[in-house]
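# What shape does this take:
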Amino acid sequence: MSSHPGSHEDMSEENLPSERSDAHDGAVAVAEDPFADPGLPPHQPRRQDIDERAARRSERAVAFMFTLSMVATLGFIAAYSLIPPSKIVYIFPFGHVSALNFSLGWSLGVALFCIGAGAVHWARTLMSDVEMPQERHPIEAEPEVKQKVLADFRQGASESQFGRRKLIRNTMFGALAMVPLAGVVLLRDLGPMPGTSLRHTAWRKGMQLINVNTNLPLRPEDVGVGSLTFAQPPGLNDNSDDYDDVIAKAALMIVRLKPEDIKDKREADWGHEGIVAFSKICTHVGCPISLYEQQTHHVLCPCHQSTFDLSDGGRVIFGPAGHALPQLRISVNDKGYLEALGDFTEPVGPSFWERG
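As a prediction, the model looks like this:
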């Protein structure tokens, strides 16, 4: 089929270069600027920027939160000092919980939350909210840039109204200064207060040895040869607040050996007819010792396998323990009961401190 001038085919061919040219120009334009920068929206002033009364209300709100943080910190310290660790209370919906832990958690949480909430409210309502875009620059800034940063910092400090809003400034300093006191108070849980508490136990001269299982005083005939009995000072109650603190240092192992099997003379002198009393607390890290080998007179700590010879002054024969088990000097009173003749002569438990 022949083509004629002005036909559809001719018109398409004539228009094609122009269409390709337009398409090419559009593609170049898109490639040059695929996403146009819309720029920053116009700055809208906040109510606090134009109304001093609103700014005052925000200032008081921030100061209130900082003050509430200080009150919560004082509540934390008061709860730690006044609430006994054993006190259990019912709180819906948590059920029965420790009153001390609940009080400490809420008071410290409120103290920290109020500092954060106060700072956020301060920044959103009173500090400058004008956005200032800046192009990225090399890590090592030029002197001019450093000067500009310092100038911007001074400007930001001025616009934050830190110097003008003295109520916010003072309460913020108070809240930040008091919150660390909560951590300082918690240092009390690291151990007993300084003094002689680590070097002495509840044992005193004349105290009877009480069988842990029967809660009755021990007589020499209650301890058979080769047997191991556990004892504690009189007057202890499993439900008392100080039970764990006392028994952790005063727990005793009572064992009866044949007098001829005792190798250490002092051990024999400190016992009664072959009955000797040693601390039950391992001198490695303080685990309770409970495994006794009747034939060898050895006791084994189950935590790290420290082994002690009860026939030779409780000395260490294996394991990481650094000292022999402390021995308690015992005798029999006029009623026929075993009693202590004093406290241990050396510290009980872990031997990581110097024993001068």
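
# Please count neighbours and contacts with C-alpha atoms only from this point.
Fine.

# gap between Ile254 and His298?
Relative to His298, Ile254 is positioned 13 Å away (CA to CA, to the nearest Å).

# who has more neighbours, the two?
Just comparing Ile254 and His298: by other CA atoms under 10 Å the higher neighbour count belongs to Ile254, 22 against 19.

# so that one, which of the three states?
At Ile254 the chain is in strand, as set by DSSP: H, G, I helix; E, B strand; the rest coil.

# What is the burial count for Gly286?
18.

# residues in contact with Ser128?
Contacts for Ser128 (CA atoms under 8 Å, 6 or more residues apart in numbering) come out as Gly156, Glu159, Ser160.

# What residue, apart from its backbone neighbours, is nearest the last one spatially?
Translated: Ser160. Met127 (4.2 Å; CA to CA, 6 or more residues apart in numbering).

# repeat for the second one
Taking CA to CA, 6+ apart, and ignoring the residues beside it in sequence, Glu159 has Ser128 as its nearest neighbour in space, at 5.6 Å.

# Wait, a strand at the one you found?
No. Going by three-state DSSP, the assignment for Ser128 is coil, not a strand.

# Quick check: the closest residue in space to Met253 that isn't next to it in sequence vs Leu209, distance?
Leaving aside its chain neighbours, Met253 sits nearest to Phe230 (4.8 Å; criterion: CA to CA, 6+ apart). For Phe230, the distance to Leu209 (CA to CA) stands at 9 Å.

# Let's see this one next, to set against the first:
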Amino acid sequence: MSTEQQHVAPPEAQSPELFENPGIEEHRERLADTDPREAKRVERLIVLILTISALASIGAIVAYAVIPLDSTLGNLRYSTLFLGLGLGIGMLGIGIAAIHWAKTLMSNVEYVEERHLQRSDDETRTVAADMMKHGVEDSGIGRRPVLKGAVVGAAALAPLPILVPLIGNLGGSWDISAFRHTVWGETPEEFSGNIPGGGTGRRLALDPSDEPIMASDVTIGSVFHVIPHGLTEHEHYFEEKAKAVVILVRLDPDELQEPQEKADWSYEGIVAYSKICTHVGCPVALYEQQTHHLLCPCHQSTFDIADQARVVFGPADRPLPQLPITVDQEGYLVARSDFHEPIGPSYWEREK
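Alright, predicted model coming up:
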């Protein structure tokens, strides 16, 4: 046979142009369709799953109410854990119950209906309405009040682990002035008067170890995530930390572009800026050493650390607030004062 000769399949092996419609597979009844006891057992199983779902949702709400959200990190972790478990098990239970119900109790008969114009005649519409009523009746929800009650109860409780903490956190002070002051402006008694020329003397410390930072330990190109020293003992630790977090960077002093009025806000090339992005408040923590740019991972706002943290890209419309720093008599980095402008998103400035 020539290599150019093509193989031709016999006629019986060639695919036909048209396939015969096989129709609908013969309906096979399930055990629950023919055995009332099996149907009742399945119903009880679904009710049990929905009950577990409802109890998980209630448990999450109880955990939120019982576990205090104070300065203890462990309490915050446990509260978040139980809220997440309650919400997850609650939603998962509803999903599993719905699938099991559909596969074992609801009608599994296939119906075929020819597609017509969108507006059918009145007789067809009446038949369609009757079919829908028949489908509801066939699902058994009307004659299974316990199952119906379990569905309604679990569905009503499932969103509460989200709504209760949300509503519970709506209280408290919404005073805009709270964002104009941080604990950097508070002077601990033990550090009072320990820096030349005066100032708060609040030491800069590593986050989260709270270890004070010596200026000699900060090398060019290094980056530190900083909190006020002693903040871990604060009554409202998480709230104050959210406002006071700082990023500390050391550059070559010759690369810094500082105006005359801020000439003493840095120390030998070490600068400190708020980590809270001035767009919507995300943490700015990605530092590019070669360009001296800080990047916000949320919406890519970019700030130039060498030039007063001015915005060079992205939606932020003002620089990061700078924390004036110096060193104390022991060589530790300290804050001269609080930030001189509100930290965080610029919309706080809409109210004075």
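
# Quick TM-score on the pair, please.
Once superposed, chain against chain, the TM-score is 0.57 (TM-score structural alignment, normalised by the length of the second structure); 295 aligned residues with a CA RMSD of 5.6 Å.

# returning to that earlier point: between Phe230 and Leu209 of the first structure, tell me which one has more neighbours.
Leu209 (26 against 19).

# What residues does that one make contact with?
Per CA under 8 Å, 6+ apart, neighbours of Leu209 of the first structure: Pro217, Leu218, Ala231, Gln232, Pro233, Pro234, Tyr337, Leu338, Glu339, Ala340.

# 7 Å - rerun?
Shown in contact with Leu209 of the first structure (CA atoms under 7 Å, 6 or more residues apart in numbering): Pro217, Leu218, Ala231, Gln232, Pro233, Leu338, Glu339.

# what's the counterpart of it in the second structure?
Counting by TM-score structural alignment, Leu209 of the first structure corresponds to Arg202 in the second structure.

# Buried residues, stretch 277-292 of the first structure. List them.
By neighbour count with 16 or more other CA atoms under 10 Å, stretch 277-292 of the first structure contains the buried residues 277-289, 292.

# where does the residue nearest to Met253 of the first structure land in three-state SS?
strand.

# Met127 of the first structure - how many residues pack around it?
19.

# check contacts around it.
Glu159, Ser160, Gln161.

# Now do the SS call for Ala202 of the first structure.
Going by three-state DSSP: Ala202 of the first structure is coil.

# Can you report how many residues neighbour it?
So Ala202 of the first structure, with other CA under 10 Å, has 17 neighbours.

# Which stretches in the stretch 101-250 of the second structure count as strands?
202-206, 223-228, 246-250 (DSSP state E, counting those that start in this stretch).

# Can you tell me which of these is most buried?
Here the criterion is mean neighbour count by mean count of other CA atoms under 10 Å, and of the strands of the stretch 101-250 of the second structure the winner is strand 202-206, at a mean of 26.

# so that strand versus strand 223-228, what angle?
Strand 202-206 of the second structure runs at 130 degrees relative to strand 223-228, counting by axes from the mean of the first three to the mean of the last three CA atoms, to 10 degrees.

# Helices along the stretch 51-200 of the first structure, start to end?
52-82, 99-125, 143-159, 166-186 (DSSP state H, counting those that start in this stretch).

# Dump those helices to CSV, plus mean neighbour count and distance to Arg199 of the first structure.
Shown next, in CSV, are these (neighbours: other CA atoms under 10 Å; distance: least, CA to CA, whole Å):
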stretch, mean neighbour count, distance to Arg199 of the first structure
helix 52-82, 19, 25
helix 99-125, 18, 29
helix 143-159, 12, 56
helix 166-186, 16, 23
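
# mind giving me a markdown table with these and columns for distance to Asp10 of the first structure?
Below are the helices of the stretch 51-200 of the first structure laid out as a markdown table (distance: least, CA to CA, whole Å):
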| stretch | distance to Asp10 of the first structure |
| --- | --- |
| helix 52-82 | 75 |
| helix 99-125 | 68 |
| helix 143-159 | 64 |
| helix 166-186 | 82 |
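
# helix, strand or coil for Phe339 of the second structure?
Quick answer, by three-state DSSP: Phe339 of the second structure is coil.

# Quick check: the aligned residue for it in the first structure?
In the first structure, Phe339 of the second structure lands on Phe344 (TM-score structural alignment).

# before we move on, what about Gly230 of the second structure?
Match for Gly230 of the second structure (TM-score structural alignment): Gly235.

# ok, that match to Val285 of the first structure distance?
In terms of CA to CA, Gly235 of the first structure sits 27 Å off from Val285 of the first structure.

# related to what we said a few turns ago, isn't the residue nearest to Met253 of the first structure up against Ala250?
No. Using CA atoms under 7 Å, Phe230 of the first structure makes no contact with Ala250, being 10.7 Å away.

# need the contact list for the match of Phe339 of the second structure.
Phe344 of the first structure touches Pro326, Gln327, Leu328, counting by CA under 7 Å, 6+ apart.

# among those, which recur in the second structure?
Among those, the contacts conserved in the second structure (both residues aligned by TM-score structural alignment, their matches' CA atoms under 7 Å) are Pro326, Gln327, Leu328.

# got a list of what the first one touches?
The neighbourhood of Pro326 of the first structure, defined by CA under 7 Å, 6+ apart, consists of Phe278, Ser279, Phe344, Glu346, Val348.

# Going by distance to Arg204 of the first structure, which of the residues you listed wins?
Phe344 (9.0 Å; CA to CA).

# Return the subset of the kept ones among the contacts of Phe344 of the first structure lying in strands.
Using DSSP state E, the members of those that fall in strands are Gln327, Leu328.

# Contact partners for the residue nearest to Met253 of the first structure?
Residues near Phe230 of the first structure by CA under 7 Å, 6+ apart: Asn211, Val212, Leu252, Met253, Ile254.

# want to throw those residues into a markdown table with distance to Val28 of the first structure?
Output for these, formatted as a markdown table (distance: CA to CA, whole Å):
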| residue | distance to Val28 of the first structure |
| --- | --- |
| Asn211 | 97 |
| Val212 | 93 |
| Leu252 | 92 |
| Met253 | 93 |
| Ile254 | 97 |
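
# Ala182 of the first structure: which of those is nearest?
Checking these one by one against Ala182 of the first structure (CA to CA), the nearest turns out to be Leu252, at 37.5 Å.

# Does the closest one touch Phe278 like I think?
Yes. Between Leu252 of the first structure and Phe278 there is a contact at 5.7 Å, judged by CA under 7 Å.

# Fine by me, we can end here.
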